[in-house]
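**Q** let me see the structure of the following:
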Amino acid sequence: MSLQHRPFSAILDSLADEAPDEEAILFVDRGVWTWRDVRREARCQAAALQQLGVGQGDYVLSWMPNCPTSVATLFALSYLGAIYVPINTAYRGAMLAHVIRTAEARLMIVHAGLFDRLEEIDTGPLEDVIVVGERPGVSTNFTIHAAEALEGDADALIPPARAVEDWDTQMVIFTSGTTGPSKAVLTSYRHARSAALGFRHVGPGDRNLTAMPLYHVGGIYGLFWAMFHRGSAVIADGFSTAAFWCIVRRYGITTTGLLGSMVDFLNALPPDPGEKNHSLQTAVIAPYGVAAMQFAKRYGVRVYTEFNMSELAVPLFCGPDPAVVGTCGLPSPGTQLRLVDAFDEEVADGAVGELIVRMDVPWTTSHGYLNDDRATASTWRNGWFHTGDMFRRDAQGHYHFVDRAKDAIRRRGENISSFEVENALMSFPGVVEAAAIGVPAPDGAEQEVMAILKVHEPQAFDPATLIAFLEKEIAHFMIPRFVRLVDQFPRTPTQKIEKHRLRAEGVTPRTWDRETAGIKIRRAKLQAL
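**A** Down below sits the predicted model:
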C-alpha cells in the first residue's frame, strides 16, 4: 500500500520512522517540528485526551488559531478515531452556540482570549474545556482544565477498539448555511485524502505556505499535503501582503494557495528589481482571471486554478497557466459533472445551469451534514450533490462560474450566511425587517456585505450604533460595510423579498458606508502560543 493510502496515523508513524529528522511543520517565528516531533506531540495529546474520556467516534471542538496546539489536535484525534471539529475564531453569540449545539461535543480546546465568549451563551453538552493560555477563573457550566491537561504519556496510548476505516468521519467543517444556520460538513478520511490530493499543483517534497486557518479546509489540506507528499508545511497566522515574499524567501516556500483578493494585494506592491528572485514555483489561485495571469507573469510562478467546496474533492482543476480567462477548470479524473435546471434536467450546451456532482469512488465527497437530515436530503438529491452554484461550459470544456443560486455572500475567502446576518440585524432594537446581500466591493475584492433595513423610526436610526451592536453578535467579516434604509421591500407574489432587485440597485447615493464614516472592523488578535 502506498504511503498516501494508509490510515492517517500509520502515515505519521511511517514518516517518523523513515524520515525522523526531516523538517515537517514550521511555525513562522515559533520553531520547527520534524516528523519525529509531529508524532510525539500528536501521540502525547492523544493520550491526554484519552485520559479525559475521549474515545473513538467522539467529537472534539478545537477553537484555536493556527499554532502548535491546533496542529497537534488535528493529528492526535486520528490516533483515537475521534473527530476534529474546528470553530472559526471569529464566531460568537448565537453562531457559536449553534456550532456547539450541533456538534454535541463534550470537550473543547480553546484559546484563553476566546474563553469569555463561552460565558455569554448556552454551552449545551460541554463538560470539559481545556484553556490554552492564561487560565480564567471558575465556571459553573463546565470543568476548566489548564493547557497541561494536553500533556499525556504517549506510551500509555491505547489504540481504538476497532481499526479506523476510510469511511469513518475524520472531521466536521462548518460552512455557510446560506439560507439557514451554518451546516456541519461530515468529512471521511477518504474524502479528506481525495480532496487534498485533488490539488495537483503540489508534488513530492514541496514546502507549502499555509496561511489559511485550520478551521478552513484550505488550512487543513496544507498540513495533509506535507504528509501525503513527504514535504513540509509552513504555518502562518493569516495572510500578510507585506510579509508574504519575506516568508517565501526565508522558509524556501515552493507552493501555496491564494485567494483572488490576496492576488490583488500582491499585484499592487511597488515594482522591485528582484521580485522574481524567490523559491515559489507554483500557486493555486481562485478565482482565475486577468489578475492571476498578471501575477504569474510578474513573479514567474506557474499558476493553477480550481473549484472546490468543503463537501467536495476538487471536481474542477486545471493548469499550469490556463489561457482561458475566468475558467474554474476542467473535470477532475473520477468526477461526473452535469449542468441542470431546477428539475435536474440537463441544460443545452453553452446555457447556464446549476453544477451537480458525483464521484466514481464512494466516500470521496462528504457523506452529509451532521444533525441536519433535511439539508442532507435536499443537497444530495437524485443521487447527485447540488452545489447551488450556476456555471456554463464553453466549447473547450472549461467550466465558468456565473452566479450563486443559493443566497450566500462571498467576502475575502469567507462564505457568509445572509440568514445569520439577518438574524443579528433583526435583534437590533427598532428593526422591522432586514435583508443582507452581497454587493461588488469597490476594490474588486469579491463582495462587501450590505444591510437593507426597514426600521420603526428612520430619523432616529444611527448606523454606527448598529455596527457597534453587531460587533458583539457576529463575526467581524460578517459585519455590513453598507447600510441602507427602505420604506418597503420589493416582493414576489408569495411575499418573499426579491433580493435580485436589491442587488441590481446596489449601493445607492443614500447608502451609508462605514468605511467612509471612518469605522474599521478588524479580527480580534489572539496572543501567540
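
**Q** CA only for contacts and neighbour counts going forward, please
**A** OK.

**Q** separation between the nearest residue to D394 once chain neighbours are set aside and E505?
**A** Nearest non-adjacent residue to D394, counting by C-alpha to C-alpha, 6 or more residues apart in numbering: G350, 6.0 Å away. For G350, the distance to E505 equals 28 Å [C-alpha to C-alpha, to the nearest Å].

**Q** one more sequence to fold, the one below, so I can look at both together:
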Amino acid sequence: MDIAYIDANDTTRKLSAHGVRTLVRQLTCGFNHHGLVGRDTVCMINFNDINYTAAYLGTIGAGGCFTGANPCYNARELTHHVRIIAAKFILTELETLDISIAAAREFGIPDSNIFVLNFRNETIPTNHRSWNALLEHGDQDWIEVKDLSTPAAYVSTCETTGLPKAAIIPHSYLTSQAAIIEKQLLAKEGISYLVAIPPFHMFTAPVQHALPLRNNMTIYTLPRFDENSFMNAIETFKITRTIAVPPILLTLSKYPASRPQSLQQVLVGGSPFPLGIQEQMYSKLLPQARITIGDGMTEDGSGAFWKEKRKDTTGNIGQLLPGSKTRVADREGNVLTKENVFGEVHIYNPLAMKGYLNNKSATDQAFALDNWIHANDISHTRDKNWSAVGRSKDWIKVRGWQVSPVQIEAALMEHPNILDVGVIGIPAPDGCGESPMAFVVVEKGSSVDADQIKLFLETRLARYKNVEEVCFVEQIPRNPAGKILRRVLRDMREAEEPTPDQTAAREYAAALQQINLYEKLKGSESNSTAVSSRVVGSEEEAATSKKRKSCSTSQFWPWRKMRILSTS
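**A** Predicted structure coming up:
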C-alpha cells in the first residue's frame, strides 16, 4: 500500500492515498450533516499534520470554502480573520482552542460548530466536540463542481501592508496550479518531500495536497520548522526533496555538507532569496542537486516565475510559467517595452484570484483597468529571464535615489557573522528624504558592532545605500511565508528611545515648522512682533533658515556637521 503522508516525529502515524479518500468522503458527509450548505466557510487553525489534506479537501468536497488561519495568531488577529471570511465552522487543535473560542464568540459562532483536532487522541475539554464527531455519519461522494469559477478557498494575503485580506481562490486556480507545478517539478513515484511550513499557504498547497495523491509520492510532515527535527528527518528518511522559505535555507546552509546529502531538489519561495544564501546552500548539496525558485503571489495564480532546471548563478527568478503574461510599467502605469528597464511588474493570468472577499476597494486597487494584477514588485527582464529587486512600496528614497532594501539585505547576508537581516527606511537625519536602517541577527558570541557592519557595506554598495542605523535583535519578524514584516520593524524602531541623530532630525523638523508658521504670519503687521520673537529674531535669520529647507548639497553637509558637533 502506497503511503502518502507520514508524521516525521511519529512514523506510526501515516495515511495512504486510499485512507485520505475515505476521510474526505466521511468529512463530506459529516459537514453536510452538521449544517454546511452552499459556500459556508470552514476555518482550520492547526500546525501541519498528516490529516491536514483530508480536512482541506473534505471541506471543499462538501461544497464549502476552506480557509487556513495561522496558528500563531493571537485572539485579535484570529478574530479579524474569522470576521473577514465569515466562518461558520472552526477546526482547531488544543493549543489554539482558547483563542478559537474567543474569536468564535466575538463573531457569534456557537460552540457546537467548533471541532477540536485531537489527532493523537488527546483528551479534550468537556462541552467541546472532537473532530471525530464529523466522521460518525457514514460517507458520501463529494460534490461535483460544474462551474470552475466557484470559490473553493479563501487565503489570507498581504500581511506586509497591514491587516490581511482574503483572496478568493476558485476551483480553476487550484486545479491549474496543481497541474503546472506537477509538470515543473517532474513529480513521479518514489519521491519523498519534507514539509515543515504552513500547508494553507498557496506556495505549499499544491505540493502537499495534490502531488502525493496524483503521483504516489510521500510527504513527511513536521508541525512547524525546528532545525534539529528538520535535519534529523532529512538524514533518517533520506529525504530527496523539500519545500522551504528563505529562512529555512539560511539555517540549512550553516550545517556541514555531510548532512543534507540525500537532497536532490530544494523548492524555495515565499519571499526574496538572496544569491549569497543560494551559493552557500549549493556548496552543501551534491553537484546534481538543484535549487528551484518559485516566485509570484497568492493573487496572480501563485508561481508566475519558475527557475529553469539548470543551475543558476545569477540570482534571477527564472522565466514566465505557461498561462501567465507579464509586463513592466513605470510609476504612471505606462507599459515599458525595452528590456533591462526597472519598473513595477503587472501579471495577467486568466486563472488568478477572483478578488478580495467583501473588499471592492482593495480589489480595484489590485487590478489595473485591463485586468492585469499589480504585483507591487520592482523587476526587469533580460533574455527572457526576470530579476526581482524588491517591493515598490518598500523602496527607500535616499537623496532622490530609489534604494531596494532587498539589495542591502542580500549584501549584509554575505557577512560571516550575520544570520538574518531586515532593512527599512527611516527619516534621514537632515530631515530630507529617508535613510536605510538595518535590523540584524548575529551569531551568538559575535563581537561585530554597527560601525563594522557599515564598513562591510561600504565595500559592497554605493555610499548612499549604506545604513544610517543598525539595531541588533534576536529575530526578524516574518509571516508564515517567510516575508519580512517591515511594518513590525517600523513599530519597533518607533518604540525605541531616540538616538542623538534622531533627536537632531526632530529638532530640525520642528524648526522647519516654525519657519513655515513665520512665513504664514509674516504679512500680518499686528502679529509680526509676536511671531518674530517666538520664531526667529530677524527677517535675515528667517531667510537664512528658509534656505535650509531646500537641503541643497552646499548647505546640507555643513549643517549636518554642525549638528553632529553640537550633539557629541
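
**Q** related to what we said a few turns ago, give the equivalent position in structure 2 for the residue nearest to D394 of structure 1.
**A** Matched by TM-score structural alignment, G350 of structure 1 corresponds to N340 in structure 2.

**Q** and E311 of structure 1, by the same measure?
**A** So, by TM-score structural alignment, E311 of structure 1 is matched to E299.

**Q** residues contacting the closest residue in space to that match that isn't next to it in sequence?
**A** Excluding the flanking residues, the one nearest E299 of structure 2 by C-alpha to C-alpha, 6+ apart is M353, at 5.2 Å. By C-alpha atoms under 8 Å, 6 or more residues apart in numbering, the residues touching M353 of structure 2 are A167, I168, I169, P170, Y173, T298, E299, D300, G301.

**Q** in strands, which of those residues appear?
**A** Judged by DSSP state E, strands contain the following of these: A167, I168, I169, P170.

**Q** now L455 of structure 2, what's its secondary structure?
**A** Classification of L455 of structure 2 using DSSP: H, G, I helix; E, B strand; the rest coil returns helix.

**Q** Q26 of structure 2 now?
**A** Classification of Q26 of structure 2 using three-state DSSP returns helix.

**Q** any idea what it aligns with in structure 1?
**A** Aligned by TM-score structural alignment, Q26 of structure 2 pairs with C44 of structure 1.

**Q** now do P427 of structure 2
**A** Using TM-score structural alignment, P427 of structure 2 has no partner in structure 1.

**Q** ok, back up a step: map the residue nearest to E299 of structure 2 across to structure 1 for me.
**A** Mapped onto structure 1 by TM-score structural alignment, M353 of structure 2 lines up with S366.

**Q** what's the counterpart of E519 of structure 2 in structure 1?
**A** So, by TM-score structural alignment, E519 of structure 2 is left unmatched.

**Q** doesn't E519 of structure 2 belong to a helix?
**A** Yes. Per three-state DSSP, E519 of structure 2 lies within a helix segment.

**Q** if I look at it, how far off is Y508 of structure 2?
**A** Per C-alpha to C-alpha, E519 of structure 2 is found 17 Å from Y508 of structure 2.

**Q** these two: which has the busier surroundings?
**A** Y508 (18 against 15; other C-alpha atoms under 10 Å).

**Q** highest neighbour count among the ones in strands among the contacts of M353 of structure 2?
**A** Counting by other C-alpha under 10 Å, top hit in those: I169 with 28 neighbours.

**Q** and that residue, what's its match in structure 1?
**A** For I169 of structure 2, the aligned position in structure 1 is T187, judged by TM-score structural alignment.

**Q** isn't its match right up against L370?
**A** No. At 10.0 Å, T187 of structure 1 does not count as touching L370 under the criterion of C-alpha atoms under 8 Å.

**Q** overlap in contacts, those two.
**A** The contact sets of T187 of structure 1 and L370 overlap at V172 (C-alpha under 8 Å, 6+ apart).

**Q** many thanks, have a good one.
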